[in-house]
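Asker: Turn this into a model:
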Amino acid sequence: MNKISINDFKVTSNIELKERLTTYDLDASKKKIEKELEEVREKLGELQDTIYAHGKYAVLICIQGMDTAGKDSLIREVFKDFNSRGVVVHSFKVPTDLERAHDYLWRHYIALPARGKFAVFNRTHYENVLVTRVHPEYILGENLPDVHSVSDINDAFWKKRFEQINNFEKTIAQNGTIIFKFFLHLSKDEQKNRLLRRLRLKEKNWKFSPGDLKERKLWDDYQACYEDAINKTSKSHAPWYIIPADDKPTARLLTAKIMYDTLKEYKDIKEPELDEEVKLRIDEFKDQLNNE
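Answerer: Modelled structure (predicted):
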């Protein structure tokens, strides 16, 4: 199997999505890739326990992608060996009335992980510069004081929103949250195949919505918005990783490996040592239990 290098996927300068791969050849069989994922996610699970015991870092995983990119199944497979008490998955849908009564970042802020824990955002705060940018009329539902019509949602508006998102991520990073942002980069042809599969297989029908086809017609608009968002918000403290997503097993392994290889570099993350007094009394405690 080819070696996986974080730098092949990490965005450190401006990119063009059309130049980025949607497939990645690991020179390995599907069985080998799935076996490797099992090993990496087991290591991630062990590292999660250490991060929980250490209690000084939180980990936020943001996952974005076009419809059918494989977000749900990736989350299921990558985090399978995690202690369920230490990871929470948030799937952000259309904002509720309560959420719209607050600023657009509020519902994401209150879902952030506590120190020692992981949170996965399945669709993220970036929806507010993606879907709303393709459909700017959605912004009117936020009832903002300086937005009275779609014509008020101009370049200056989006520039300000990107600044707000960058500030949000910088603040939480400076306070101990390790941020991963993954864009599952799917080809238009593969999306077509996956939509057809949803229609062909009865057990997959429930996943299909006619709205998927309407959004597919806006493919180029979404790609342009993703490209702009990634370029404007990939920072050293909150980098984007572009994951080739046409092959699901490969995408899962790449995501898991990037997380593990990054987290293991935090040399200060280690399990706390027992209090010295408790250490000195370990044999005493053993005797108490053995003599019950």
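Asker: Please count neighbours and contacts with C-alpha atoms only from this point.
Answerer: OK.
Asker: K170 - nearest residue in space that isn't next to it in sequence?
Answerer: H237 (6.8 Å; CA to CA, 6 or more residues apart in numbering).
Asker: Could you tell me how many residues sit around the one you found?
Answerer: Other residues near H237 come to 17 when the count uses other CA atoms under 10 Å.
Asker: Could you pull up the contacting residues of it?
Answerer: Contact analysis of H237 by CA atoms under 8 Å, 6 or more residues apart in numbering lists 169-170, 173, 178-179.
Asker: what does Q48 give?
Answerer: Contacts here follow CA under 8 Å, 6+ apart; on that basis Q48 touches 82-83, 86, 117.
Asker: The residue most central in space within the chain: what secondary structure?
Answerer: The residue lying closest to the centre of the chain (CA atoms, centre = their mean) is C62, at 2.2 Å. Three-state call for C62 (DSSP: H, G, I helix; E, B strand; the rest coil): strand.
Asker: Might one say that it is in contact with R123?
Answerer: Yes: between C62 and R123 a contact is recorded at 7.0 Å, counting by CA atoms under 8 Å.
Asker: Next, count neighbours for the nearest residue to G86 once chain neighbours are set aside.
Answerer: Leaving out its chain neighbours, the residue that sits closest to G86 by CA to CA, 6+ apart is K117, at 4.9 Å. When counting by other CA under 10 Å, one arrives at 24 neighbours for K117.
Asker: Please tell me how far the residue nearest to K170 sits from T177.
Answerer: Using CA to CA, to the nearest Å, H237 is found at 9 Å from T177.
Asker: same check, this time on W240
Answerer: W240 is 15 Å from T177, by CA to CA.
Asker: Please apply the same query to E284.
Answerer: 39 Å.
Asker: The two: who's more crowded?
Answerer: Taking other CA under 10 Å, E284 and T177 do not tie; T177 has more neighbours (25 against 12).
Asker: OK, contacts around the closest residue to the more buried one other than its chain neighbours?
Answerer: Using CA to CA, 6+ apart and skipping the chain neighbours, the partner closest in space to T177 is A58 (4.6 Å). Neighbouring residues of A58 by CA under 8 Å, 6+ apart: 51, 113-118, 176-178.
Asker: Now the second one, please; I'll put the structures next to each other:
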Amino acid sequence: MDIEKYRVPVKSEIKLKSYPTSEDKKKDNDDIRDNVIPGLVSELKELHLKLHAEEKKGILVVLQALDAAGKDETISYIFSNLNAQGLKTTSFKKPSDEESKHDYMWRLHDGLPARGEIGILNRSYYEEVIVTRVHNLIKDFHVPDDKKKEEIWDVRYRQINNYEQYLHENGFHVVKFFFNMSKDEQRERLLERMKDPKKNWEFSFNDVKEREYWNEYQQTFEHMLNQTSTSHSPWYILPADDEWHARRLVSEIMISVLQEISPEFPEITGEDKETLKEYIKKLEDEKNEEVPE
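Answerer: Next up, the predicted model:
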């Protein structure tokens, strides 16, 4: 699979409409789920185990999309198969009163991975240049003293880019997935959640209200993708209407990131290696000890 065609070029002027929401892969759902995903997850799991054991690098994964685009399912079907000790997931919702008292990136910190971990952000700090922009939630005290209110978005894009570069330079790779879903597909998925009692819990009335701002969201997404896809922290646009195809792409891209990091299991050397031999012998000798009556 050519994953590069899903990557947003640096300093680009892409049009979101140029990226398909579907590549006609729905018909392959069963095959991808049963015959492709298991092998990819197995490879991803092995690389993640090495990352966790080595504890040198970390990965921050950003999942960004409108409701019902597939973020939760990607976590459930792909990332949840990894070693739980080396995985952390954080969901971003409306800022709490405490979070609102701080700078907009402050609430990110609890979601950051440690070395050896993959940290997943289900929505993210990008909400502060998406929802905040669509609904015009910027207050005067959010704007730097030397800037005008309409300049705040370029300021925040720069700040986000700088922070992601800071993370990368300190050993934490940032990879960002945008689930590009069509309006028709979202309607069908929302209706399924509303009509199926077992899925009602997944539905929020606000999901339908937000559809009224569909065009505004698309414009905002496009601007965000163009301004914040960098060489060190790229965006990947996924054809989210094809749910299992999108999960396959996430798996392949994550494998590529981990292969670039190239983690290895730590080797025991020197005195520790000799001590290891002694303890192996000690435990093996226990088999030969007589069990007291």
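Asker: Let me know the TM-score between chain one and chain two.
Answerer: Put the two chains on top of each other and the TM-score (TM-score structural alignment, normalised by the length of the first structure) is 0.91; 281 aligned residues with a CA RMSD of 1.8 Å.
Asker: of the contacts of H237 of the first structure, closest to H135 of the first structure?
Answerer: The closest of these to H135 of the first structure turns out to be E169 (CA to CA; 24.3 Å).
Asker: correct me, but the closest one touches S236?
Answerer: No: with contact defined as CA under 8 Å, E169 of the first structure does not reach S236; the gap is 10.8 Å.
Asker: When those two are compared, which one has more neighbours?
Answerer: Using other CA under 10 Å, the more surrounded residue of E169 of the first structure and S236 is E169, with 19 against 12.
Asker: element containing the equivalent of the more buried one over in the second structure?
Answerer: In the second structure, the residue matched to E169 of the first structure (TM-score structural alignment) is E164. Using DSSP states H and E, E164 of the second structure maps to helix 152-169.
Asker: Helices of the stretch 1-150 of the second structure, residue ranges please.
Answerer: In the stretch 1-150 of the second structure, the segments counted as helices under DSSP state H, counting those that start in this stretch are 29-31, 37-54, 71-77, 97-100, 131-134.
Asker: Out of those helices, which gets nearest to T90 of the second structure?
Answerer: The nearest among these, by CA to CA, is helix 71-77 at 10.9 Å.
Asker: By how much does that closest one deviate from the first structure on average?
Answerer: Mean deviation of helix 71-77 of the second structure relative to the first structure after superposition (mean CA distance after the TM-score superposition for the first structure): 0.7 Å.
Asker: outside of that helix, which residues touch it?
Answerer: Residues from elsewhere that reach helix 71-77 of the second structure (CA under 8 Å, 6+ apart): 63-65, 122, 179, 247.
Asker: Include neighbour count and distance to K93 of the second structure when you put the residues you listed into TSV, please.
Answerer: Formatted as TSV, the contacts of helix 71-77 of the second structure follow (neighbours: other CA atoms under 10 Å; distance: CA to CA, whole Å):
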residue	neighbour count	distance to K93 of the second structure
L63	24	13
Q64	25	12
A65	20	13
N122	20	9
F179	24	18
R247	25	23
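Asker: of all these, which comes closest to W153 of the second structure?
Answerer: Closest to W153 of the second structure, out of all of those and judged by CA to CA, is Q64, at 17.6 Å.
Asker: And the closest one, how close does it get to S42 of the second structure?
Answerer: Noted for Q64 of the second structure: a distance of 25 Å to S42 of the second structure, by CA to CA.
Asker: The alignment partner in the second structure of K159 of the first structure: neighbour count?
Answerer: Mapped onto the second structure by TM-score structural alignment, K159 of the first structure lines up with D154. For D154 of the second structure, the neighbour count with other CA under 10 Å is 13.
Asker: returning to that earlier point: what's the most buried one of the helices of the stretch 1-150 of the second structure?
Answerer: Most buried of the helices of the stretch 1-150 of the second structure by mean neighbour count (mean count of other CA atoms under 10 Å) is helix 37-54; its value is a mean of 19.
Asker: contacting residues around D49 of the first structure?
Answerer: N83.
Asker: change it to 7 Å
Answerer: Residues counted as contacts of D49 of the first structure (CA atoms under 7 Å, 6 or more residues apart in numbering): none.
Asker: Which position in the second structure pairs with it?
Answerer: Checking TM-score structural alignment: D49 of the first structure goes with L49.
Asker: Tell me what angle the longest strand along the second structure forms with helix 152-169.
Answerer: If you go by DSSP state E, the second structure has its longest strand at strand 172-180. Strand 172-180 of the second structure runs at 130 degrees relative to helix 152-169, counting by axes from the mean of the first three to the mean of the last three CA atoms, to 10 degrees.
Asker: could you point out which element follows strand 172-180 of the second structure?
Answerer: Heading C-terminal from strand 172-180 of the second structure (DSSP H and E), you reach helix 183-195.
Asker: if you line the two up, which stretch of the first structure does that next one fall on?
Answerer: With TM-score structural alignment as the criterion, helix 183-195 of the second structure aligns to 188-200.
Asker: Just give me how far the matching stretch sits from the chain centre.
Answerer: With CA atoms, centre = their mean, to the nearest Å as the basis, stretch 188-200 of the first structure stands 23 Å off its chain's centre.
Asker: again with stretch 39-48 of the second structure
Answerer: Centre-to-centre, stretch 39-48 of the second structure and its host chain are 16 Å apart (CA atoms, centre = their mean).
Asker: Check the mean deviation of it from the first structure.
Answerer: Looks like 1.2 Å for stretch 39-48 of the second structure (mean CA distance after the TM-score superposition for the first structure).
Asker: which among the contacts of A58 of the first structure gets closest to R216 of the first structure?
Answerer: Nearest to R216 of the first structure among the contacts of A58 of the first structure, counting by CA to CA, is F118 at 32.0 Å.
Asker: quick revisit: can you give the distance from the helix holding E164 of the second structure to the centre of its chain?
Answerer: In terms of CA atoms, centre = their mean, the centre of helix 152-169 of the second structure is set 17 Å apart from its chain centre.
Asker: cool, and stretch 119-135 of the first structure?
Answerer: 11 Å.
Asker: just stretch 52-66 of the second structure next, same as before
Answerer: Worked out by CA atoms, centre = their mean, stretch 52-66 of the second structure lies 7 Å from the chain centre.
Asker: Regarding it, how distant is the last residue from the first?
Answerer: From its first residue to its last, stretch 52-66 of the second structure covers 31 Å (CA to CA).
Asker: Stretch 110-119 of the second structure too?
Answerer: 10 Å.
Asker: residues contacting K57 of the second structure?
Answerer: With contact taken as CA under 7 Å, 6+ apart, K57 of the second structure is in contact with 51, 115-116, 171-172.
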